[in-house]
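> coords below, sequence missing:
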């Protein structure tokens, strides 16, 4: 097992820090709640970050921060290239498999 200096995974305790990081980056963050079925308490949150005419939308603050970081790194050429798609598909095919059904 590896020993890492930092080990962070998305969890309930990462939502607020990511929200704060977005605000520190100067984004206005909006959260919209959609109530899908009252009887089952089915709810869906949508997160938006807005700054200088830019709008980013995601299902969580963690995803929102990730999208913004991707855009800050890549700029307007953020869309996937054929080489990136191929590389990602190859890496995904090599994923470690844990099958609890067997």
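Perfect, thanks for sending it. Remember, it's a predicted structure, so these values are computed and weren't measured experimentally.

> From here on, just use CA atoms for contacts and neighbour counts.
Fine.

> Pull up the gap between residue 18 and residue 90, please.
Separation of residue 18 from residue 90 (Cα to Cα, to the nearest Å): 30 Å.

> take the one below as the second:
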């Protein structure tokens, strides 16, 4: 029987996320913050597309979304607001 996998957002996934981006041809780097309380902004660039996020997993997620949906990545008028729907299901109407 194959073991079920459970993968969660944690710092031990950051290096793998950066390696995935690099393997897909993205140049990745960290732009340090001037504020000592923050690490900085993670960047990825490929062709004419630049992406920025506060951690490598968010960076990978933004790029995955853009690769799937393109430059018109925003929710379209005919698409449901899944975020609000799931919030309501989880937290109920308040």
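Great, that's in hand. No experiment lies behind these values; they were computed from the predicted model shown.

> And the TM-score between these chains?
TM-score of the superposed chains, computed with TM-score structural alignment, normalised by the length of structure 2, equals 0.83; 90 aligned residues with a Cα RMSD of 2.0 Å.

> higher neighbour count, residue 18 and residue 90 of structure 1?
Taking neighbours as other Cα atoms under 10 Å, residue 18 of structure 1 and residue 90 compare with residue 18 leading, 19 against 11.

> Looks like the more buried one contacts residue 65 (just checking).
Yes. The criterion here is Cα atoms under 8 Å, and residue 18 of structure 1 meets it with residue 65 at 6.5 Å.

> Now do the shared contacts for these two.
Taking Cα atoms under 8 Å, 6 or more residues apart in numbering as the contact rule, residue 18 of structure 1 and residue 65 have no neighbour in common.

> Can you give the distance of stretch 71-79 of structure 1 from its chain's centre?
15 Å (Cα atoms, centre = their mean, to the nearest Å).

> Run a quick neighbour tally on the residue in structure 2 that residue 69 of structure 1 lines up against.
Counting by TM-score structural alignment, residue 69 of structure 1 corresponds to residue 64 in structure 2. Residue 64 of structure 2 has 13 neighbours, counted by other Cα under 10 Å.

> how about residue 64 of structure 2, what does it touch?
Going by Cα under 8 Å, 6+ apart, the list of residues near residue 64 of structure 2 is empty.
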